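A.B. asks: heads up, no residue letters with this:
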C-alpha cells in the first residue's frame, strides 16, 4: 500500500457540522428540560446533587461509563497500542476485582450513612481536619484534570476542522456549564447517557470501516504480529519496566479503586439510586461498559498500526505526535462517508463533556457540603442553597475554561505528566478511607500523617520522574515503525528506515530507583504508604483506646475479623433516618 505524505486538506463538511451541532443542542436542551419542564424541579439540595435519590440503573450506569472514559482515553489508548504494543490492554483483567471490592467493601458504608459528600465520612470517622484534607486533595485533582480533559479533544477538533481551539473551547464549555448549572445531577446523568451512546456509535463505525480498509481482521492481526505489537503476557517482575502484566493489573487495580471506590463522582451517583442492590448492579454495568470501551480503543490502536504499518505518519511529518493518529486516520477513511468525522469528534467531545459535567457537579457537592455549609451560622433555605450551588458551578466552570489556555501554554509535557496526576491525590485518599473503614485502631493523627506523607512522596517521585524524562535520562523502549511504503516523494535516504528508540544509549549513571519505577505503581505506593504511616502514627499516639467507634463507619468486609476489646469498642447501628451524628468517635 502506498500513502501520500501530504497533509490531509479535507476538513469538516456541512454534514459533520450538523452532527456536531446536534450533539451540543441536545445536551443543552436536556438541561433546559430538567430546569423548567420536568415534574420535579432541581431547586433543592437533594434534587440538584443527588437526583432525589431515585435515579434508575441505566442512566446512572451510562453516566458513570461516560465519566470515566475521557477524550484522553479515546485518543491516548490507541496511540499507546501503536507506540508501545498491547500490554496496556490487560488493565481490563483487574477491573472485575475492583467492582467486587467496591460493591461489597466500600459502597455499603457510604450507602448506610446516606451522605452527600464522600468526604463527610472522614469527619464522621476522624475529624474536620482530615475531612478538609480529603476535600482539598479532590478539588485540586479535578481543577487540574478537567482542563486537560477539554484541551485534548479541542486539539483533535482543531486538527480535523482547521478551527482554532481558542474559539471552540469556550463554546463547548459554555454548553456544558449551561446544562450542568440548570439541570443538576439529572441533566448531567441524562446528557452523559446520550453522550455514551454517541461514543459507542462513533467507535463501532470507525472500527468496522478501519478494519475493512486494511483488508479484514486476518490481515490486521498479521500486520500487528509482524510489527511486534501483540504483547499481552510479559510476566517480568521488574518494577522499572513501564508496562508488564503485573504493573498494568496490580497498578490498575489500585488506580481504579482510588477512582471508583472513594471518589465523590462515583459515590454521589451510586447514592442517587434507590437501594444498595441497585447501586451494585450499577457498578457491574459500569465495569462491563468500561471494559468494552477500553477494548474498542485498544483495538483501534491495532487498526491504526495496520493502516500505517509501512508509512508512519509521525516520522514522515504528516502529524506531530502519536495522540493525533486517530483523528488523522478518521479524516482519511471519512472521505467515503459524509458525517463520519463529525460523529467521531462528537464522540471525543462527548467523553470530554461528560467528564467535565461530572467534575463540575461533584466539585459543587464537595464545596457546598464540606467548605460552605459547615461554616454557615444559619442553615440556608433550599432555594438559597440551590442558587448558591448554581453560582459555584458557573465559577468553577469559568475557572476550568481559563485553565485550558494555561494547559496549552505548558504543551505536551503536562499532558504526558497527567498519567501520574491521579496517583498524587488518589493514593493518599484511598489510603485514608481504607484506614477508616478497615482499621478501627486508626485515629485522626494517623490519617492526617498518612495522607500528607503519602501525597508528598508521590508528588516528589512524579515530579522527579518528569524532570529526568525531560533531560533524556529516562526513556521507554518503543515498538519499531517503518516508512518504506511511503510514496516516491519521500526523501530517498529515509526509505526502508525502521526507527527503534530503544537503540538510544543508556545513561552511565541511572536515575534514582524510585524515578525509574513504573508510573502504574504510583497509586499503589501512595496507598500502602498512607496505610503504613497511618497505622504507625496511630499506634504511637494511643490508637483509639477507650473510644467507641460506630459500627456503620466500619466496612462490613471486616466485621468477622474484629473483636470487641476493652480498648476499642465498635457499637451501634444507624438510626431510622439512616444518619449518625458527627464526631461519633468520642
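C.D. replies: That came through, no problem. For clarity, every value in this text was computed on a predicted model and none was experimentally measured. Residues are numbered from 1 along each chain as shown.
A.B. asks: from now on I want contacts and neighbour counts done on CA atoms only, so please keep to that.
C.D. replies: Fine.
A.B. asks: next SSE downstream of the helix ranked longest in the chain?
C.D. replies: Secondary structure of the chain read by DSSP state H shows that its longest helix is helix 165-213. For helix 165-213, the following helix or strand on the C-terminal side (DSSP states H and E) is helix 217-226.
A.B. asks: isn't residue 196 up against residue 67?
C.D. replies: No. Between residue 196 and residue 67 there is no contact under C-alpha atoms under 8 Å: 9.0 Å.
A.B. asks: any common contacting residues for these two?
C.D. replies: Common contact partners of residue 196 and residue 67 (C-alpha atoms under 8 Å, 6 or more residues apart in numbering): residue 351.
A.B. asks: check the gap between residue 60 and residue 278 for me.
C.D. replies: According to C-alpha to C-alpha, to the nearest Å, residue 60 and residue 278 sit 10 Å apart.
A.B. asks: who has more neighbours, the two?
C.D. replies: Using other C-alpha atoms under 10 Å as the criterion, residue 60 and residue 278 rank with residue 60 on top: 28 against 18.
A.B. asks: in addition, the following structure is provided for comparison:
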C-alpha cells in the first residue's frame, strides 16, 4: 500500500525476505561465537549471571569492554531498536482496536477525525503502560524471555501459517476442513507450550540447548548439585523438550497435514471447481524474473505487426519458440 504498483510491492517483499535471511544468519553466528566462548565456563553455572538472556550483554562487556565506545554503541543500538519496535507495535494495536472494535460498537457514526485521534492517543498511552507492566513482571521470571516469546509466537502463528499454505497450494480444502485443522493445531500448540513451561526437564532434555561445563573457569566455582531423586517417568518429556524454534515449523506442518486429511474425508463430495481469477502462475510470484520475459514477448508481438498477412501460423509459432 506504500508503493506505486503490485510489481514493486513484490520486489519489496523479496528484498525483505533476503534481508531477514541475512539477519538470521548473523544471529546464528553470534550464538555460535557466544557458545564457543562460554561452553567450557558457563556463566549461569558459575553464578555470574542468573538467566540465559544475559549472556549477550555479558559477552559484549567482557569482549568489547576494553575498546572505548563499543559498549555504548551496543547499548544505544539495543535501545533504539527496542523503542522503535515497541512504538510501532503499540500504535498498530491501537489502530486495530479503533478500526475493528471501537468503530463497530460506537454509537456516534461517523466518527470525526479529532475523536479518532483522541481515542488512538488514549489507547496508545494505556497499551504503553501495560507493556511497561509486562516488562516489570518478566524481570522477575527465571525463564528466558526469548523462550517465552518463541513459544507464544509458535503457538498462535503456526496454525495461521498452515491455513495460509493450505489456501495457497491446495484447491480441494474447504473452509470447514481448514477450520478444524486450525483448531486442532492451535490446541496442540498451546498444550505443548504450557507443558514445556511447567514441566521440570531432566538435564539431558533441555529443549535443544547444547551441553556446557565450568571446567574452563579460571577461578574455582562452587556449584550446588541437587541430589538425584527417583521421579516418575513422564512419557511426554521428549515432546515437552522440543526447542521453541521448532514450534512454527511443527505447527504449520501439522495444520497442513490435518487440512489435507480432513479434506479427503469431509470435502470429497464437493466438485473440484477452481476460480481461474484466484490462480497465479510462477511469473506472477517471481515478478523480477518475469519482467524480462514480458519485454521479450512484447518485442516479438511488435515484430508480428510488421509481418505480412500471407505468413502462415506455423511460421509465427516457430518465431515465438525462437
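C.D. replies: Received it, and whenever you're ready, just let me know what you need. Values in this document were obtained by computation on a predicted structure and should not be read as measured data.
A.B. asks: next, the TM-score between them, please.
C.D. replies: After superposition, the two chains reach a TM-score (TM-score structural alignment, normalised by the length of structure 2) of 0.67; 278 aligned residues with a C-alpha RMSD of 4.1 Å.
A.B. asks: where in structure 2 does the longest helix of structure 1 fall?
C.D. replies: Counting by TM-score structural alignment, helix 165-213 of structure 1 falls onto no part of structure 2.
A.B. asks: distance between that helix and the chain's centre?
C.D. replies: Here helix 165-213 of structure 1 shows a centroid-to-chain-centroid distance of 15 Å under the convention C-alpha atoms, centre = their mean, to the nearest Å.
A.B. asks: helices or strands up against it?
C.D. replies: Here helix 165-213 of structure 1 touches helix 14-32, helix 45-50, helix 57-68, helix 128-161, helix 276-308, helix 325-333, helix 340-366, helix 382-410, going by 3 or more C-alpha pairs under 8 Å, 6 or more residues apart in numbering; DSSP states H and E.
A.B. asks: want to throw the ones you listed into JSON lines with distance to residue 533 of structure 1?
C.D. replies: Below are those laid out as JSON lines (distance: least, C-alpha to C-alpha, whole Å):
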{"stretch": "helix 14-32", "distance to residue 533 of structure 1": "45"}
{"stretch": "helix 45-50", "distance to residue 533 of structure 1": "34"}
{"stretch": "helix 57-68", "distance to residue 533 of structure 1": "30"}
{"stretch": "helix 128-161", "distance to residue 533 of structure 1": "15"}
{"stretch": "helix 276-308", "distance to residue 533 of structure 1": "31"}
{"stretch": "helix 325-333", "distance to residue 533 of structure 1": "44"}
{"stretch": "helix 340-366", "distance to residue 533 of structure 1": "26"}
{"stretch": "helix 382-410", "distance to residue 533 of structure 1": "34"}
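A.B. asks: so which of those gets nearest residue 438 of structure 1?
C.D. replies: helix 128-161 (16.6 Å; C-alpha to C-alpha).
A.B. asks: buried ones in that closest one, by neighbour count?
C.D. replies: Using 16 or more other C-alpha atoms under 10 Å as the test for burial, helix 128-161 of structure 1 gives 128, 130-139, 141-161.
A.B. asks: now stretch 32-52 of structure 2
C.D. replies: Neighbour-count burial for stretch 32-52 of structure 2 flags 34-35, 38-39, 41-46, 52 (criterion: 16+ other C-alpha under 10 Å).
A.B. asks: pull up the distance across that stretch, start to finish.
C.D. replies: With C-alpha to C-alpha as the measure, stretch 32-52 of structure 2 spans 14 Å from end to end.
A.B. asks: what's the answer for stretch 507-520 of structure 1, then?
C.D. replies: Stretch 507-520 of structure 1 has an end-to-end distance of 23 Å (C-alpha to C-alpha).
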